[in-house]
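In: fold the following for me, if possible:
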Amino acid sequence: MILSVIIPASNEERWLGACLAALVASDPVAGGAEIIVVANGCRDRTAEVARAAIPAAAAAGWSLTVIEREQGGKPAALNHADRVARGEVRAYLDADVTVSGPLMAGLVQALGAREDAAYGSGRPRVTARSRLSQTYARFWARLPFARSTAPGFGLFAVNRAGRARWGEFPTIISDDSYVRMLFQPHERIEVPAPYDWPMTEGFAALVRVRRRQDAGVAEIAARWPELLANEGKPRLGAGGVLRLAAGDPAGFATYAAVSLAVRAGRDRGTWARGR
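Out: The predicted structure follows:
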């Protein structure tokens, strides 16, 4: 069973090399595996970094295709790659994510064993460099969504029947949330192998990304309200918030400050990398 790993990459030269190196160092995938990098609207060396990884990928038994598109836009990049992908299992991977060795083979095994539609991911490990982002990430990672089964941020995969749940990716802010909510909680599989997912750095960036997250959820609620029933995360409630705050006062204060700044500001429609 062939695995196709699709990586949309816009100005990701700083992160893409590590992402690809971790992929090709993964455990072997029965049936073979291919990587499709779509460098979309790049103004840096993203495509060169991807092409430089072709020899190492080939030596490890991976096919690596690099596609360059002048236009930006993640959904368009995903759709372009999907049209040339060969895999029965499709994994969609952010260019700044690094997978652990067993993860991709584990996803193929888990999803390939299902004839019905299935969605899968690994267990994310949220990373950060600065003290501020570490504090925010520590609290964020304890929220119900982040602790739910196969939350899928940064990496999600589907089997053939699962990919048939939708046609082309719509033009949308949060493609990962959209796909995740096409599946009911019992259709989601979490492989125990982890992957590293970097939190964005700095207060202003955290506010921009949080604002974009909120806009993505609001967009899904407006366009596909029926999907919200598939969210599947437990309600936190006031008591739950108090327990989290008591367990991590600094994390709560940082998270609350970002939340207040999001509500006080206005979305200027600018793209923000990261979370």
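
In: make it CA atoms for all contacts and neighbour counts henceforth
Out: Will do.

In: tell me who's in contact with A76.
Out: When contacts are counted by CA atoms under 8 Å, 6 or more residues apart in numbering, A76 touches 169, 171.

In: any idea how far it lies from F183?
Out: 22 Å (CA to CA, to the nearest Å).

In: equivalent analysis for C42, please.
Out: C42 is 32 Å from F183, where distance means CA to CA.

In: cool, and W224?
Out: 13 Å.

In: between these two, point out the one with more neighbours.
Out: When W224 and F183 are compared for neighbours, F183 comes out ahead with 19 against 13, by other CA atoms under 10 Å.

In: now stretch 234-250: buried residues?
Out: Residues of stretch 234-250 classed as buried by neighbour count (16 or more other CA atoms under 10 Å): 244-245, 250.

In: cool, stretch 222-233 as well?
Out: Quick answer for stretch 222-233 (16+ other CA under 10 Å): 227, 231-233.

In: now the residues you listed in JSON lines, with distance to S133 and secondary structure?
Out: Output for the buried residues of stretch 222-233, formatted as JSON lines (distance: CA to CA, whole Å; DSSP: H, G, I helix; E, B strand; the rest coil):
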{"residue": "L227", "distance to S133": "31", "secondary structure": "helix"}
{"residue": "E231", "distance to S133": "26", "secondary structure": "coil"}
{"residue": "G232", "distance to S133": "27", "secondary structure": "coil"}
{"residue": "K233", "distance to S133": "24", "secondary structure": "coil"}
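
In: could I get those residues in CSV, plus columns for distance to A53?
Out: Compiled in CSV, the buried residues of stretch 222-233 are given as follows (distance: CA to CA, whole Å):
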residue, distance to A53
L227, 38
E231, 37
G232, 38
K233, 38
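
In: from those, pick the one nearest T135.
Out: Comparing these against T135 with CA to CA places K233 closest, at 22.7 Å.

In: now the second one, please; I'll put the structures next to each other:
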Amino acid sequence: MISIVVPAHNESSVIARTLSQWVGKPGSDELRVVVVCNGCTDDTANIARRFGPTIKVVELETPRKTHALNLGDQVANIFPRIYADADIVITVDAILALARRLNEGDVLAVAPTAEINLAGCSWLVRKYFGIRSRLPSSREGIGGSGVYALSEAGRRRFGQFPDVTADDTYVRLQFRREERETLACVRSTVFAPRTLLQLVTVRTRAYRGTFELARRFPELRANKGAANNWTLVTLFKEPRLWLGLLIYCWVNIAARCYATRGGRPGDHLWQRDETSRMALPNSIK
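Out: Below you'll find the model as predicted:
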């Protein structure tokens, strides 16, 4: 058996897309899904309940992802345990593959490789992700794919999820490189922001999360992955990539500058891109 914890804050536009991959499919009887609706003011909980007894729905008044993760841990009592964002798509087969890898026992945390869905995105956003796909960070699933899986021993590595912005990065840094793995043959679909402004917003939040972790948990820096800097320098040797590189660098410089200005009231709540949650005619169901 495998447990899946899905924190969900006002995800009525996408929660059915996520859950429909796990209900009524071959192998879905192996899954026990807990959807933690935190601070929802929309129909997320009712939509999730329509999927039947396979999906357990619990509700929390506080709109904080880490609180939802902690409540999900209290309800879920099975390992391996998958933590999945409510706006991504991952199949039952992919989840079973993550669990099999953990059951081999030589790693404590695994994740799929992110497949970025760029449907409806501006060409500037497409250029950005064209460069990102060439960087080492794009091959780090915990913090990039919207999904990660922990063995029971892996989950014991830390206590409750602390109230941080970058919960997935916090989890990744609990493990040395040889203790975690991103599976190249297992994919999750992540939906990119459709406008450059929303992309800068998302990246600003990511930098704030990184800065927060460095300040509060400096000892975790020892488990960081490979940096992008040297790869970026080598990419500048290819003139055909210059436009994309300029866009990539501008987005991250702007986001870093915004992030260093400090948070605003409410920044501890979920800040997320809404454009990627808008339905498209040919989007994944």
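
In: right, and the helix or strand after the longest helix that structure 2 contains?
Out: Assignment by DSSP state H gives helix 196-216 as the longest helix of structure 2. Where DSSP states H and E defines the elements, the next helix or strand beyond helix 196-216 of structure 2 is helix 229-235.

In: which parts of the stretch 1-150 of structure 1 are strands?
Out: Assigned by DSSP state E, counting those that start in this stretch, the stretch 1-150 of structure 1 shows strands spanning 3-9, 33-40, 62-69, 89-93, 98-99, 119-127.

In: dump those strands to TSV, plus distance to Q134 of structure 1 and mean neighbour count.
Out: Below are the strands of the stretch 1-150 of structure 1 laid out as TSV (distance: least, CA to CA, whole Å; neighbours: other CA atoms under 10 Å):
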stretch	distance to Q134 of structure 1	mean neighbour count
strand 3-9	25	27
strand 33-40	29	25
strand 62-69	33	18
strand 89-93	23	24
strand 98-99	18	25
strand 119-127	7	23
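
In: out of the ones you listed, which comes closest to A21 of structure 1?
Out: Shortest separation from A21 of structure 1 across those is recorded for strand 98-99, at 8.4 Å, computed as CA to CA.

In: what number of residues lie near the aligned partner of R203 of structure 2 in structure 1?
Out: The criterion is TM-score structural alignment: under it, R203 of structure 2 has R210 as its aligned partner in structure 1. Applying other CA under 10 Å, we find 20 residues neighbouring R210 of structure 1.

In: returning to that earlier point: so which of the buried residues of stretch 234-250 of structure 1 sit within helices?
Out: Per DSSP H, helices hold the following members of the buried residues of stretch 234-250 of structure 1: 244-245, 250.

In: of the residues you listed, closest to P198 of structure 1?
Out: Lowest distance from P198 of structure 1 to those (CA to CA) belongs to A250, with 19.8 Å.

In: helix, strand or coil: sort out I189 of structure 1 for me.
Out: When classified by DSSP: H, G, I helix; E, B strand; the rest coil, I189 of structure 1 comes out as strand.

In: how about it, what's its partner in structure 2?
Out: I189 of structure 1 maps onto E181 in structure 2, by TM-score structural alignment.

In: name the nearest residue to its match, ignoring sequence neighbours.
Out: Closest residue in space to E181 of structure 2, ignoring its immediate chain neighbours: V110 at 4.8 Å, by CA to CA, 6 or more residues apart in numbering.

In: now L118 of structure 2
Out: Using CA to CA, 6+ apart, the closest residue to L118 of structure 2 is A192 (5.8 Å).

In: could you find the counterpart of that neighbour in structure 1?
Out: Matched by TM-score structural alignment, A192 of structure 2 corresponds to M199 in structure 1.

In: show me which residues of the longest helix of structure 2 are buried.
Out: Neighbour-count burial for helix 196-216 of structure 2 flags 196, 198-211, 213 (criterion: 16+ other CA under 10 Å).

In: now for it, which elements pack on it?
Out: helix 123-132, helix 242-260 (3 or more CA pairs under 8 Å, 6 or more residues apart in numbering; DSSP states H and E).

In: can I get those helices in JSON lines with distance to G144 of structure 2?
Out: Listed next are these as JSON lines, based on distance: least, CA to CA, whole Å:
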{"stretch": "helix 123-132", "distance to G144 of structure 2": "11"}
{"stretch": "helix 242-260", "distance to G144 of structure 2": "16"}
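
In: so which of those is nearest L31 of structure 2?
Out: Among these, helix 123-132 comes nearest to L31 of structure 2, with 32.5 Å by CA to CA.

In: the residue nearest to E181 of structure 2 -> structure 1?
Out: Aligned counterpart of V110 of structure 2 in structure 1: G120 (TM-score structural alignment).

In: who's in contact with its match?
Out: G120 of structure 1 makes contacts with 107, 110-111, 150, 152, 156-158, 188-191, as judged by CA under 8 Å, 6+ apart.

In: which contacts among those does structure 2 share?
Out: Shared with structure 2 under both residues aligned by TM-score structural alignment, their matches' CA atoms under 8 Å, the contacts from the contacts of G120 of structure 1 are 107, 110-111, 150, 156-158, 188-191.

In: what's the closest of those to V49 of structure 1?
Out: Distance to V49 of structure 1 across the kept ones among the contacts of G120 of structure 1 (CA to CA) is lowest for F156, with 23.2 Å.

In: surely that closest one is within a strand?
Out: Yes: per three-state DSSP, F156 of structure 1 lies within a strand segment.
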